[in-house]
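>>> Only the shape, not the letters, is given here:
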C-alpha cells in the first residue's frame, strides 16, 4: 500500500525542467525535492557530462529542446545558473519565460521568511536564509545559504546574494548586482545596477552601478574577477 501511495503522490507532482546543470543547480534540485511540489524530469545544459548526472537527473539536451518540451505540456522550469554574470542569467531567464515557461518561487523549508515579504517568480531562497518584514524581492533573485535580509530591503531583478551575506535594514540592491559571500552592507546603503560587492566586504557607502568594491571598509576595485561559481 505504501508503494501505491508513493506512486500516486509522484503522479501528482508538477513536471519541471532544470535549466543549467552546474553546482548551483544541485542546490536548487535539493530544494525542489524537499518541497515535494515538483518533479524534475530532466535538465538542459551545454554538455551531457554535467554536475547533475551524479544525482541521476536525465540530460534532455541543450536549451533548443525547450520549445518541443513546452509543446508536450511541460511548462515549469527552474534556473540552475549562478556566477558573477547576472546579465547572462537574466537574459536566459527572460528568453525561457518568453517560450511560455513558468518559474515558481523555490523557498527552502528551513529558511525563515516573514509573512509580508513579497517574492517575485523564479527567485530561489536557500537553507537557513532569514528574510525579515517589509522586504521586496523581484524576479529571478538568488538568496544563498545563511543569508540575512533585514527589514525593508529591496532586491531588484536578477540580483544575487552570496552565502552568509548580511543586508541591514533598508538596503537597496540594483538589477543584476552581485553581493559576495560573507559581505555585510550597513543600513540604508544603495548597491547600483550590475555592481559587484566582493566576498567579506563591509559596505558603508553607496556603490555606483557597474563598479566593484572590496575590503573593510569596501573600496573600489578596477579589476573584476572572471571566475564563475
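Received it, and whenever you're ready, just let me know what you need. All of these numbers come straight from a predicted model, not from anything done at the bench.
>>> going forward, measure contacts between C-alpha atoms and count neighbours the same way
Fine.
>>> Find the residue at the geometric middle of this structure.
Nearest to the centroid of the C-alpha atoms of the chain, with distances taken as CA atoms, centre = their mean, sits residue 142, at 2.7 Å.
>>> Need the nearest residue in space to that residue, chain neighbours excluded.
Nearest residue to residue 142, sequence neighbours excluded (CA to CA, 6 or more residues apart in numbering): residue 160, at 4.6 Å.
>>> try residue 102
Closest to residue 102 by CA to CA, 6+ apart is residue 76, at 4.7 Å.
>>> In addition, the following structure is provided for comparison:
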C-alpha cells in the first residue's frame, strides 16, 4: 500500500521547470505549497509560480529550523536529487510521495519517500519503487516492476511487465523496455530507444533496437 505522510505545508526544493510541474501535482492533490527554495543567490525573494521564493536550501538546516513543513525535492538530476532527499530525511523532515489525481496507481504499488507520479501516468500491480523516483507525464510502469532509488522514467516512456531498473537510471522520453529486461545502475536509455536486452551498469544506450551510444 502507498504511504503518504500527513499534509503539512510543503516546501519545494528547487525552482525550475520541473519544480513548476511538481507544484501542480502537489496543489492538485491537496497540498499547500508554502514556498520554493533555490540556491541561486539572485533568486532569493519574490514569487515563483504562485508561491514565495524563501531563500537557499540552507534554511532547512539552521539550528533554529523547525520540522513543521514537509519537503519535496524537485530536481531532475538523479544524483543531485539523491543527495538532497537524503539530507532532508537526515534532518528530520517528512518527504512525501506525490501522485497527480489523474494518474492510475495500483493499490499494491510501493513507493519510497520523495517519489512523484505525474499527470496521466500509470503504475501497475505489485510494482516496487525506491526513494526519489520520477514517473513523469504520461509514462507507464507495468506489473511487477522493480525500480531502484532515484530513477527517472521520462515523459511517455513505457516499462512493460517485470522490468528491473537500477538506482539513478534515466529512461528517456518515449523509450520502451520489453518484458523482464534488466537495466543497471546509473544508466541512460536515450529518448525513443527500444530496449530488448539487458543493459549493464553505467551504460548509455540509444536507438531501435537499443545499443551502446557511439558504437
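Received it, and whenever you're ready, just let me know what you need. These figures come from a predicted structure and were not determined experimentally.
>>> Quick check: TM-score for this pair?
Remark: TM-score between the superposed chains equals 0.91 [TM-score structural alignment, normalised by the length of structure 2]; 208 aligned residues with a CA RMSD of 2.0 Å.
>>> which residue in structure 2 lines up with the residue nearest to the centre of structure 1?
Alignment note (TM-score structural alignment): residue 142 of structure 1 maps to residue 134 of structure 2.
>>> now residue 42 of structure 1
Under TM-score structural alignment, residue 42 of structure 1 pairs with residue 35 in structure 2.
>>> Its match should be in a helix, yeah?
No: assessed with DSSP: H, G, I helix; E, B strand; the rest coil, residue 35 of structure 2 is strand; it does not lie in a helix.
>>> Surely it and residue 11 touch.
Yes: with contact defined as CA atoms under 8 Å, residue 35 of structure 2 reaches residue 11; the gap is 5.2 Å.
>>> Look at those two and report which has more neighbours.
Comparing residue 35 of structure 2 with residue 11 by other CA atoms under 10 Å, the one with more neighbours is residue 11, at 25 against 22.
>>> Alignment lookup: the more buried one to structure 1.
Match for residue 11 of structure 2 (TM-score structural alignment): residue 17.
>>> The helix or strand containing that match packs against which elements?
For residue 17 of structure 1, the host element (DSSP states H and E) is strand 14-19. On a contact count with 3 or more CA pairs under 8 Å, 6 or more residues apart in numbering; DSSP states H and E, strand 14-19 of structure 1 meets strand 38-44, strand 77-79.
>>> residues in contact with it?
By CA atoms under 8 Å, 6 or more residues apart in numbering, the surrounding residues in contact with strand 14-19 of structure 1 are 25, 29, 37-45, 63, 74-81.
>>> Kindly report the same for stretch 58-69 of structure 1.
Stretch 58-69 of structure 1 has contacts (CA under 8 Å, 6+ apart) with 19, 41-48, 53, 75, 99.
>>> ok, now with 7 Å
41-46, 48, 99 (CA atoms under 7 Å, 6 or more residues apart in numbering).
>>> of all those residues, which two lie farthest apart?
Greatest spatial distance among the contacts of stretch 58-69 of structure 1 (CA to CA): 48 and 99, at 22.7 Å.
>>> So between the two, which is more surrounded?
Between residue 48 of structure 1 and residue 99, counting by other CA under 10 Å, residue 48 is the more crowded of the two (16 against 13).
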